[in-house]
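S.K.: fold the following for me, if possible:
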Amino acid sequence: MLAQNDFLAQAKIGNNQPWRYIVGMILVLLALGIFSIPQVLVTDIKSGRPTVASHWYLLVAIGSFAGGILTLWVWLKNSHHREFQTLITPQSSVNWKRVASSAAVWLVCTAIVELGMYSFFPEMYRFSWNPQQWLPAFIVGFLFLPIQTSCEELIFRGYLFQAIGSRNVVVGLVISSVLFGLMHRFNPETAKVGFALAMSYYIGVGLFFALLTYFDGKLELALGIHASNNIYAFLLVTYPDSALPSPSVITMTELNFPLMIVGWLLAVVLYTVTIKWVFKWI
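M.R.: Modelled structure (predicted):
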């Protein structure tokens, strides 16, 4: 049986009745929906594709996640009477160096795995770099994508995992991971590869982030990985039917989800070995 730790115990600070967490989740999810209306307005209804340049589309889409973070902050402060950083760490402040180090390690691990995949399947990769499109995408993506990834981490591995995990760790791991996966059910790749295969990937990703957060006792490493992963996918290597179309440097010629899952698992192993035994959890 997994024991509770200081990170999960943050849910017991202030007003911690279960109904407050239920209402808080509902309010945050409503905020995500309401603040996503501008994104709907710049999306073609039939194709589901953006009607504006990718960097502008990303900037509009980020508004939804900024609204989610703001709603969570207001509710946490005024209902739970908790400090916002308690969603990230039981310490008095967030160690942003660990967040950045985790992002850097994940980026290197992903690039190593990608190079290995390229050596076996070179026909799956196509050089697609367009400087005029890529440079504004780089600025917007590098600066604002962490808002999207941080919002998801704060909601699922912070707020939700703490709320449930402070009562039962295993149930918290499962529910936070499953709901994280279901949040991606409307992504274009889910319809392309099938619900079951897509959910096995997204739920698995959520479970890895949750386990990493649990064993590290902080959300910092997961924050770094998630930001690095999405920036990599937006700016360096993308694939057809991506939820966020981008003018990346390289585009995969086909969406091979089983192979993508294998690559993800290899990156997870390489990352875990690197941070645990090389950097001693950084």
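S.K.: going forward, measure contacts and count neighbours with C-alpha atoms only.
M.R.: OK.
S.K.: give the other helices and strands that the helix or strand hosting I139 contacts.
M.R.: Using DSSP states H and E, I139 falls within helix 131-152. Contacts defined by 3 or more C-alpha pairs under 8 Å, 6 or more residues apart in numbering; DSSP states H and E place helix 131-152 against helix 54-75, helix 220-235.
S.K.: which of those helices sits closest to S128?
M.R.: Smallest distance to S128 across the helices and strands packed on helix 131-152 (C-alpha to C-alpha): 10.9 Å, for helix 220-235.
S.K.: for that closest one, which positions count as buried?
M.R.: Neighbour-count burial for helix 220-235, counted by 16 or more other C-alpha atoms under 10 Å, picks out 220-228, 230-235.
S.K.: just these now: which is nearest S177?
M.R.: A222 (13.2 Å).
S.K.: the closest one contacts G206, doesn't it?
M.R.: No: A222 lies out of contact with G206 (C-alpha atoms under 8 Å); the separation is 9.8 Å.
S.K.: show me where the stretch 1-150 of the chain has helices.
M.R.: 6-9, 18-34, 37-41, 54-75, 96-120, 131-152 (DSSP state H, counting those that start in this stretch).
S.K.: whoops, I mixed them up, the stretch 151-282 of the chain
M.R.: According to DSSP H, counting those that start in this stretch, the helices that the stretch 151-282 of the chain contains are 161-165, 169-182, 188-193, 195-216, 220-235, 257-273.
S.K.: centre of the chain to the first one, how far?
M.R.: So that's helix 161-165. On the basis of C-alpha atoms, centre = their mean, to the nearest Å, helix 161-165 sits 18 Å off its chain's mean C-alpha point.
S.K.: follow-up on the earlier one: residues contacting the helix holding I139, please?
M.R.: 54-55, 58-59, 62, 65-66, 68-69, 180, 223, 226-227, 230-231, 234-235, 246-249 (C-alpha atoms under 8 Å, 6 or more residues apart in numbering).
S.K.: I have a second one here; can you model it like the first so I can compare?
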Amino acid sequence: MAKVEVLIDASSAYAAHEQLVKGARSRPELWRLILGLVLIGILVTALNLGLFAVVAGMAPHDWTMEFLQGASPLAMLVLLGSFGFITFGVAVVARRLQHRSLQSILGQYQLGLRQFWRVLGALLILGVIMAALPPYGVGEPMVQNLDLSAWLVLLPFSILAVLIQTSAEEVLFRGYIQQSLAARFRSPIIWMGLPAVLFAAGHYAPAVAGDNAMLIAVWSCIFGLLASDLTARSGTLGPAIALHFFNNIIALVFISLPDNLSGLSLFLLPYDMSDTGMLRQWLYVDFVMMFVCWLTARLAIMR
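M.R.: As a prediction, the model looks like this:
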């Protein structure tokens, strides 16, 4: 009985999700999803190899590690921009295997755009409020990464690149995967949980994060669940993209870790991903902030 009540409550809260899922209901077979993910992986890999070959051929030195680590502004712009291949791959595969358009995965355009700006505006206000409140700083002083003038010149390109990257991940995880699973399974435990686990697996990097790798993966999993919740409540990918975009703008454009994806950031934190003590303290703070941002986003889409 309790399980039935949970499903009823979820279906009521997530009624808007049907607007996204209905396009996949005519072809809900799991083999289409699995084959689609394989084809997306192949297509994205091939396009990235082609892009890397072109860029490497133009570079005056060995650009491999600089590109993979996003260690310079150009490397970061190219790296983030390459996520557009994921959106392209999803669009091609969804059309071929499910006869769906990218628009049907994103949701109703005007509504999604309205929800995106509403959520992003609320999060920006929250960010200003949180920046004005103690505690100030992160213990040791932050290190300036880019000159302010250079950072401002790059800022429009940085914003566009982060938007490409975050929207691509949402199109794949909260779009193609979540909606395909929801067309096949009724329980949100499956169609919310599995994309979140896959999202977390993509962020599990023990070679870089050391002992913090699992905690970062757990953070990513919970973030995925919260983004799935926003998507199901709103009926578009707009709120989830706004939440993801806000988070990554802060982490990639304003304050980054020094050892990974720092090329566009104004400041660097005084510790790296493998610093178990310091990073773990701030990850716990991030967990709290993630829930505050999610609640803010939920309030924004309820207006």
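S.K.: picking that back up, can you redo the helices of the stretch 1-150 of the first structure as CSV with mean neighbour count?
M.R.: Formatted as CSV, the helices of the stretch 1-150 of the first structure follow (neighbours: other C-alpha atoms under 10 Å):
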stretch, mean neighbour count
helix 6-9, 22
helix 18-34, 16
helix 37-41, 15
helix 54-75, 21
helix 96-120, 17
helix 131-152, 19
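S.K.: among these, which is nearest W281 of the first structure?
M.R.: Comparing the helices of the stretch 1-150 of the first structure by C-alpha to C-alpha, helix 96-120 comes nearest, at 9.0 Å.
S.K.: what's the mean distance for the closest one versus the second structure?
M.R.: Once the two models are superposed, helix 96-120 of the first structure sits on average 3.2 Å from its counterpart in the second structure (mean C-alpha distance after the TM-score superposition for the first structure).
S.K.: helices and strands around that helix, which ones?
M.R.: Packed against helix 96-120 of the first structure by the contact rule (3+ C-alpha pairs under 8 Å, 6+ apart) you find helix 220-235, helix 257-273.
S.K.: would you turn those helices into CSV with distance to V171 of the first structure?
M.R.: Putting those into CSV (distance: least, C-alpha to C-alpha, whole Å) gives the following:
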stretch, distance to V171 of the first structure
helix 220-235, 19
helix 257-273, 23
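S.K.: what sits against the aligned partner of G202 of the second structure in the first structure?
M.R.: Alignment note (TM-score structural alignment): G202 of the second structure maps to M183 of the first structure. With contact set as C-alpha under 8 Å, 6+ apart, M183 of the first structure has no partners.
S.K.: measure M183 of the first structure to S177 of the first structure for me?
M.R.: Distance, M183 of the first structure to S177 of the first structure, using C-alpha to C-alpha, to the nearest Å: 10 Å.
S.K.: name the residues contacting each of those two.
M.R.: With C-alpha under 8 Å, 6+ apart, M183 of the first structure and S177 have no common neighbours.
S.K.: give the contact list for A242 of the second structure.
M.R.: Counting by C-alpha under 8 Å, 6+ apart, A242 of the second structure touches 116-117, 119-120.
S.K.: what do we get in the first structure for it?
M.R.: Matched by TM-score structural alignment, A242 of the second structure corresponds to G224 in the first structure.
S.K.: same question for E169 of the second structure.
M.R.: So E169 of the second structure corresponds to E152, using TM-score structural alignment.
S.K.: what of P28 of the second structure?
M.R.: Under the alignment by TM-score structural alignment, P28 of the second structure pairs with N16 in the first structure.
S.K.: verify the stated contact: that match with H81.
M.R.: No: applying C-alpha under 8 Å, one finds N16 of the first structure not in contact with H81, separated by 9.1 Å.
S.K.: for the match of P28 of the second structure, what are its contacts?
M.R.: Contacts of N16 of the first structure by C-alpha under 8 Å, 6+ apart are H80.
S.K.: how much space separates the aligned partner of L143 of the first structure in the second structure from Q115 of the second structure?
M.R.: In the second structure, the residue matched to L143 of the first structure (TM-score structural alignment) is L160. According to C-alpha to C-alpha, L160 of the second structure stands 18 Å off from Q115 of the second structure.
S.K.: do the same with A24 of the second structure
M.R.: 23 Å.
S.K.: for G81 of the second structure, see how far away the counterpart of I88 of the first structure in the second structure is.
M.R.: Alignment note (TM-score structural alignment): I88 of the first structure maps to L106 of the second structure. To G81 of the second structure, L106 of the second structure is 19 Å away according to C-alpha to C-alpha.
S.K.: which one of the contacts of A242 of the second structure is nearest N48 of the second structure?
M.R.: For the contacts of A242 of the second structure, the nearest to N48 of the second structure is F116 (28.5 Å; C-alpha to C-alpha).
S.K.: shouldn't that closest one be in contact with G238?
M.R.: Yes: judged on C-alpha under 8 Å, F116 of the second structure makes contact with G238 at a distance of 4.4 Å.
S.K.: burial check on S220 of the second structure, number of neighbours?
M.R.: 22 (other C-alpha atoms under 10 Å).
S.K.: ok, the counterpart of it in the first structure - contacts?
M.R.: In the first structure, the residue paired with S220 of the second structure is Y202, using TM-score structural alignment. Applying C-alpha under 8 Å, 6+ apart to Y202 of the first structure gives the contacts 180-182, 184.
S.K.: with adjacent residues omitted, what lies nearest to G224 of the second structure?
M.R.: Residue nearest to G224 of the second structure in three dimensions, not counting chain neighbours: A196, with 4.5 Å by C-alpha to C-alpha, 6 or more residues apart in numbering.
S.K.: confirm for me that that neighbour is in contact with A217.
M.R.: No: A196 of the second structure sits out of contact with A217 when judged by C-alpha under 8 Å, with a separation of 9.9 Å.
S.K.: okay, these two: which has more neighbours?
M.R.: A196 (26 against 22).
S.K.: and the gap between that one and D286 of the second structure?
M.R.: Noted for A196 of the second structure: a distance of 17 Å to D286 of the second structure, by C-alpha to C-alpha.
S.K.: what lines up with W281 of the first structure in the second structure?
M.R.: In the second structure, the residue paired with W281 of the first structure is M302, using TM-score structural alignment.
S.K.: how near is F157 of the second structure to T87 of the second structure?
M.R.: With C-alpha to C-alpha as the criterion, F157 of the second structure and T87 of the second structure are 19 Å apart.
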